[in-house]
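Engineer: Build me a model:
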Amino acid sequence: MAHTIHSRHVHYGWDNGLEPVLEVEPGEAVEFEVVDASGGQLNPGSTAADVARLDFERVNPVTGPVFIKGAKPGDVLEVEILEFGPARWGWTAIIPGFGLLAGEFPEPYLKIWDLSGTGDRAWFNERIAVPLAPFPGTIGVALPEPGRHSIVPPRKNGGNMDIRHLTAGTRLLLPVWVEGALFSIGDTHAAQGDGEVCGTAIETAMQVACRFRIRRDLRLDEPAFIVPGPLASGQDPRGYFVTTGISDDLMEASRKAVRAMIRYLGETYHLEPAEAYALASVAVDLKISEVVDAPNWLVSAFLPQSLFVR
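Structural biologist: Now for the predicted structure:
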């Protein structure tokens, strides 16, 4: 890789006043060293007590920014995700006050994953293995508004979108809001379910390589992406166990579907509620099944049966 941005070049907010670390021509590729979402506050020896002590001013750092020459407001920046480097370990946490069921899980929880030499799966316990599909949880460009803006929520510039389908080969399309775009990336995940329901995936540090192009053949107000082939989701050869939630509020429908999944995992596979919630976050896909039959909407939670290997 011709260009590498090392992990010391991180920042904690979108700010169009930041000086770029690197300038590149369209068509060039860059390798980024990404720090895990805790900003290095957690390690393989950490416990749930360390989760409760996280400094939220240091979470979700992104590596960058990169100035892409010729990119101007109104353009679209195409970011081709080329490849990911290996990860040695990861973590999944329930953070008090955070997540879809925050009010029901007030205590911190931490799962440390061994990702070294695990091939294409990571073991949750002796019976359950989660397929690995790395992607960046946070990826975006600077906003047009001056000052520092939190990285935590997704916005029109991208940001913390947690789209699990941004795997190698995908092309992300981002509206450009400032000259040079000022692209940054972080929050790499080894695996995640659609919804990331407990608030964390398999969080890990890794390298990720991207190539940049400027597109002037389309206009976007918010991000879009192009997937090069079939989605992994929906392709499990052993099928799925699916729970549903029905409500006049989509968030409550989502909560009901996840509560039912947690209960199923506890009754069928003897997982503690916090374990089931964490497993759902990294392996269960939430899907909006319908939003047309007022007054109630339906959300489904898909559990791949191939997780259960022993």
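
Engineer: CA atoms for contacts and neighbours, from now on please.
Structural biologist: Will do.

Engineer: After the one helix or strand Ile139 maps to, which helix or strand is next?
Structural biologist: Ile139 is part of strand 135-140, with elements assigned from DSSP states H and E. With elements assigned by DSSP H and E, the helix or strand that comes after strand 135-140 is strand 149-150.

Engineer: so what does that next one touch, helix or strand wise?
Structural biologist: strand 13-14 (3 or more CA pairs under 8 Å, 6 or more residues apart in numbering; DSSP states H and E).

Engineer: so where do the helices sit in the protein?
Structural biologist: Shown for the chain, the helices assigned by DSSP state H span residues 48-52, 250-269, 273-283.

Engineer: can you give me the offset of the longest one from its chain's centre?
Structural biologist: To tie it back to what came earlier, the one meant is helix 250-269. Per CA atoms, centre = their mean, to the nearest Å, the displacement of helix 250-269 from the mean C-alpha position of its chain is 21 Å.

Engineer: related to what we said a few turns ago, from the rest of the structure, what touches the strand holding Ile139?
Structural biologist: If you take CA atoms under 8 Å, 6 or more residues apart in numbering as the criterion, strand 135-140 is touched by 60, 62, 84, 151, 157-168, 174, 183-191.

Engineer: Here is a second sequence; please produce its structure as well for comparison:
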Amino acid sequence: MLGNLFPLDSSKPFTDQEKIGHNRYHPEIPPVATVKPGDSFRVDSREWFDGDIKNDDSADDILNAPMKKVHGLSGPFRIEGAQPGDLLIVDILDVGPIPQEQGPLAGQGWGYTGIFAKSNGGSFLVEQFPDAYKAVWDFHGPWATSRHIPGVKFEGLIHPGIMATAPSAELLAKWNAREAALIATDPDRVPPLALPPEPEESVLGSVPQADRERIGAEAARTAPPRENGGNQDIKNLTKGTRAFYPVFVEGANFSIGDLHFSQGDGEITFCGGIEMGGYMELHVDVIKNGMELYGVSENAIFMPGRQDPQFSEWIAFSGTSVTLDGEQRYLDSHLSYQRAILHAIDYLATFGYSPEQAYLLLGAAPVEGRLSSVVDIPNSCSTVYIPTAIFDFDIRPSADGPHQIDPGIGAPKAADPVYG
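Structural biologist: Presented below is the predicted three-dimensional model:
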């Protein structure tokens, strides 16, 4: 083990650290360190808003979350000998919250989940939930509980939201062109269809000052997943995972960040996992010419870890591709998953949860989302599975009717924004 190649001081902002990471993708962002195939090393990671979200009972920080500054990624790390066309092997040896610390940063004994306001990015159910809400979760060893969502306790499924290699100049240009074309179809949409390059709040590592304006205007935002991996938010990429990433630049320039204590499939509230800072221990290797050998041109391959919490019983909800207004859509799996989640929210509300509490829970707890049928025209069927063991009461339907919980202080709501 080489030690910690990207240490973070919890008392300092991301941009005031010994080594400066990045929050944009560009092939000219220099590596912070070089490792060799076969090396193992440790990396600290800051939560995606670098301390702007607080452990309190207000959601105004979610409403005003500074989207231009995310994500603060650790790296890039150059892998000696890696060349375009290779596959980079990344093993997650360990991953966890900021160790043995209690403090004001998410990861220091706590984390948070947020429903993002329509005016600031929105969520998967943005039309039904246009306002900003927040839930704070306390960590108790491997478990999480929340004063904002009482009656639940579950083991975390700790994972990075982002692992990525750097794009080549050609691939970066392709991203920017296709996303600009999408934005142009409805440039005034709220929330926007995509996020173009944004120099303001860009963090570009040790890029020379003379190049910062140009690179800031070209560099891609880290919000979406792309060919390099990126913000895929796959909850099963936990301890024991082996991932294979395509290499597009000399050295691969690999980065990580956006750690989550737990998450439901889809990260449906947008800030849907339990966000936190923490650490990762990684091992890297290279398969020469691996992209051609295995037919990989624009995607990562994963062998998920086997550290998942073990559940033996689930309650599941289905949805089909019919809108709330009764309009039939053709095999729309995005819509059918929305409907499945809405059905789960309606069900949980019968036990006394507010719809917002239920929505936050489905984003944070280790629920399973599945495409159950994608061929039976005209209706796609999607399902969401909730483990029954996370509740401290019987969540199953019975002749006695739903148990009534005390919803407590509820999920904080931000002040009402003005929508465009």
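
Engineer: just to revisit the earlier point, of the contacts of strand 135-140 of structure 1, which belong to strands?
Structural biologist: Judged by DSSP state E, the contacts of strand 135-140 of structure 1 include 62, 84, 158-160, 174, 183-189 as members of strands.

Engineer: so what's Gly229 of structure 2 up against?
Structural biologist: By CA under 8 Å, 6+ apart, the residues touching Gly229 of structure 2 are Ile162, Met163, Ala164, Thr165, Tyr245, Asn299, Ala300.

Engineer: From these, pick the one nearest Pro37 of structure 2.
Structural biologist: Distance to Pro37 of structure 2 across these (CA to CA) is lowest for Tyr245, with 13.9 Å.

Engineer: Now which residue in structure 1 aligns to the closest one?
Structural biologist: Under the alignment (TM-score structural alignment), Tyr245 of structure 2 pairs with Leu174 in structure 1.

Engineer: Kindly report the same for Val136 of structure 2.
Structural biologist: So Val136 of structure 2 corresponds to Ile112, using TM-score structural alignment.

Engineer: Look up how far Phe105 of structure 1 lies from the closest residue to that match other than its chain neighbours.
Structural biologist: Residue nearest to Ile112 of structure 1 in three dimensions, not counting chain neighbours: Trp91, with 4.5 Å by CA to CA, 6 or more residues apart in numbering. Distance of Trp91 of structure 1 to Phe105 of structure 1, given as CA to CA, to the nearest Å: 18 Å.

Engineer: Contact partners for the match of Tyr245 of structure 2?
Structural biologist: Val76, Leu77, Glu78, Val79, Gly140, Val141, Asn157, Gly158, Leu220, Glu222, Pro223, Ala224.

Engineer: what's around the last one, how many residues?
Structural biologist: The one in question is Ala224 of structure 1. Neighbour count of Ala224 of structure 1, defined by other CA atoms under 10 Å: 14.

Engineer: which ones are touching the equivalent of it over in structure 2?
Structural biologist: Mapped onto structure 2 by TM-score structural alignment, Ala224 of structure 1 lines up with Ile301. Ile301 of structure 2 makes contacts with Ala243, Phe244, Tyr245, as judged by CA under 8 Å, 6+ apart.

Engineer: is it true that the first one touches Gly305?
Structural biologist: No. When contacts are counted by CA atoms under 8 Å, Ala243 of structure 2 is not listed as touching Gly305 (9.9 Å).

Engineer: The two - which one has more neighbours?
Structural biologist: Remark: of Ala243 of structure 2 and Gly305, Ala243 carries more neighbours, 21 against 18, as counted by other CA under 10 Å.

Engineer: and the gap between the more buried one and Thr388 of structure 2?
Structural biologist: Ala243 of structure 2 is 31 Å from Thr388 of structure 2, by CA to CA.

Engineer: Need the counterpart of Pro66 of structure 2 in structure 1.
Structural biologist: Using TM-score structural alignment, the equivalent of Pro66 of structure 2 in structure 1 is Asp55.

Engineer: Aligned to Leu250 of structure 1, what sits in structure 2?
Structural biologist: Under the alignment (TM-score structural alignment), Leu250 of structure 1 pairs with Ser333 in structure 2.

Engineer: Now for its match, how many residues are close by?
Structural biologist: Counted with other CA under 10 Å, residues neighbouring Ser333 of structure 2 total 22.

Engineer: got the contact list for Leu231 of structure 1?
Structural biologist: His165.

Engineer: give me that answer again for 6 Å
Structural biologist: Neighbour list for Leu231 of structure 1: empty [criterion: CA atoms under 6 Å, 6 or more residues apart in numbering].

Engineer: do the same with Ser289 of structure 1
Structural biologist: With contact taken as CA under 6 Å, 6+ apart, Ser289 of structure 1 is in contact with Leu298, Val299.

Engineer: In structure 2, what residue corresponds to it?
Structural biologist: Per TM-score structural alignment, Ser289 of structure 1 is aligned with Ser372.

Engineer: Over to Val130 of structure 1?
Structural biologist: So, by TM-score structural alignment, Val130 of structure 1 is matched to Phe154.

Engineer: cool, Asp15 of structure 1 as well?
Structural biologist: In structure 2, Asp15 of structure 1 lands on His26 (TM-score structural alignment).

Engineer: Can you verify my assumption that that match contacts Ala219?
Structural biologist: Yes. With contacts defined as CA atoms under 6 Å, His26 of structure 2 counts as touching Ala219 at a distance of 5.0 Å.

Engineer: Looking at these two, which is more packed in?
Structural biologist: Ala219 (27 against 23).

Engineer: Look up how far Gly352 of structure 2 lies from that one.
Structural biologist: Ala219 of structure 2 is 46 Å from Gly352 of structure 2, by CA to CA.

Engineer: With Ser58 of structure 2 instead?
Structural biologist: Relative to Gly352 of structure 2, Ser58 of structure 2 is positioned 21 Å away (CA to CA).

Engineer: the more surrounded of those two?
Structural biologist: Neighbours were counted for Ser58 of structure 2 and for Gly352 using other CA under 10 Å; Ser58 has more, 20 against 16.

Engineer: how near is the more buried one to Leu259 of structure 2?
Structural biologist: 22 Å.
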